[in-house]
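test case, fold it:
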Amino acid sequence: MPDIHIERSHQLGIEAARAIARKWIGQVEQDYGLACSYEQGQDRDIGHFSRAGIDGSVEVSGDSLTLRATLAGLFASFSGQIEERLRQKLDDLLGRPDGADDDDAYNDKDWR
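Next up is the predicted model:
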């Protein structure tokens, strides 16, 4: 099963990052029919999303956002396209211009 792992650093602080994560969760819930939940913590929040063939989470802190997802069935066939859309949407929400470098060693630009 293809796995997606996207990490983004930011300097937004927990409140702004929390607002972005909640907005993202709301969008994927509406756009893709995912069942979503959101658990707010003091220093870290975790949003969960799922439906048949997709299971994942988004973890938010004051300086990072990490998305993990496992794709199965038909979704696994489109894992590359799904991952690219997720990256683009997160970068748009975080205010990162296209082509912005990330200090993450697993940045997709490092592997292309």
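
going forward, measure contacts and count neighbours with C-alpha atoms only.
OK.

and what about the nearest residue to S57 once chain neighbours are set aside, helix, strand or coil?
Spatial nearest neighbour of S57, excluding adjacent residues (CA to CA, 6 or more residues apart in numbering): H48 at 4.3 Å. Under the three-state scheme (DSSP: H, G, I helix; E, B strand; the rest coil), H48 adopts strand.

before we compare anything, build this one as well:
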Amino acid sequence: MTQISVERKHALGREAARAKAEALVDKLTREYGLEANWQGDRVEVSRSGAKGSVEIGDDLIRVQLKLGMMMSMMSGTIKGEIERALDKALA
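Sure thing, here's the model as predicted:
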């Protein structure tokens, strides 16, 4: 299993960051067939071969993802996509 962890600081405040994270998670669930389960300011995401979470804090968003063997071969690409999506969402 491969672990991906991406953190980004923000100055949006928790509510605005959560709104942006919700839009991002909605997009990712449509594009990649993820299932999302929100619990407060944390969302658990999963699909075959991948499981993780997005946590929204007052000044930080943290994405953690564990990839199964087949998806781990694409870990560099997946991490890059997460970083770009977060940077765009938080800009």
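
which position in structure 2 aligns with the residue nearest to S57 of structure 1?
Matched to structure 2 by TM-score structural alignment, H48 of structure 1 sits across from E44.

from the centroid of structure 1, which residue is nearest?
In structure 1, the C-alpha nearest the mean C-alpha coordinate belongs to L67, at 3.7 Å (CA atoms, centre = their mean).

give the buried residues for the lengthiest helix in structure 2.
Secondary structure of structure 2 per DSSP state H: the longest helix is helix 14-32. Within helix 14-32 of structure 2, the residues scored as buried using 16 or more other CA atoms under 10 Å are R14, A17, R18, K20, A21, E22, L24, V25, L28.

thinking S61 of structure 1 is in contact with A17, fair?
Yes - taking contacts as CA atoms under 8 Å, S61 of structure 1 lies within contact range of A17: 7.0 Å.

contacts only, for E81 of structure 2.
Residues near E81 of structure 2 by CA atoms under 8 Å, 6 or more residues apart in numbering: none.

give me that answer again for 10 Å
By CA atoms under 10 Å, 6 or more residues apart in numbering, the residues touching E81 of structure 2 are S75, D87.

let me know the helix or strand that it is in.
helix 75-90 (DSSP states H and E).

so which bits of that helix are buried?
For helix 75-90 of structure 2, burial by neighbour count (16+ other CA under 10 Å) applies to S75, I78, K79, I82, E83, L86, L90.

in structure 1, what range does that helix match?
So helix 75-90 of structure 2 sits over residues 79-94 in structure 1, by TM-score structural alignment.

compared with structure 2, how much does that stretch deviate?
Average distance, stretch 79-94 of structure 1 versus aligned residues of structure 2 after superposition (mean CA distance after the TM-score superposition for structure 1): 0.4 Å.

cool, stretch 13-20 of structure 1 as well?
Mean for stretch 13-20 of structure 1 is 0.6 Å (mean CA distance after the TM-score superposition for structure 1).

and for that stretch, what's in contact with it?
10-12, 21-26, 40, 42-47, 59-65, 90, 93-94.

ok, and what's touching stretch 43-54 of structure 2?
Residues outside stretch 43-54 of structure 2 that contact it (CA under 10 Å, 6+ apart): 1-7, 18, 21-22, 25, 28-29, 32-38, 41-42, 55-56, 61-72.
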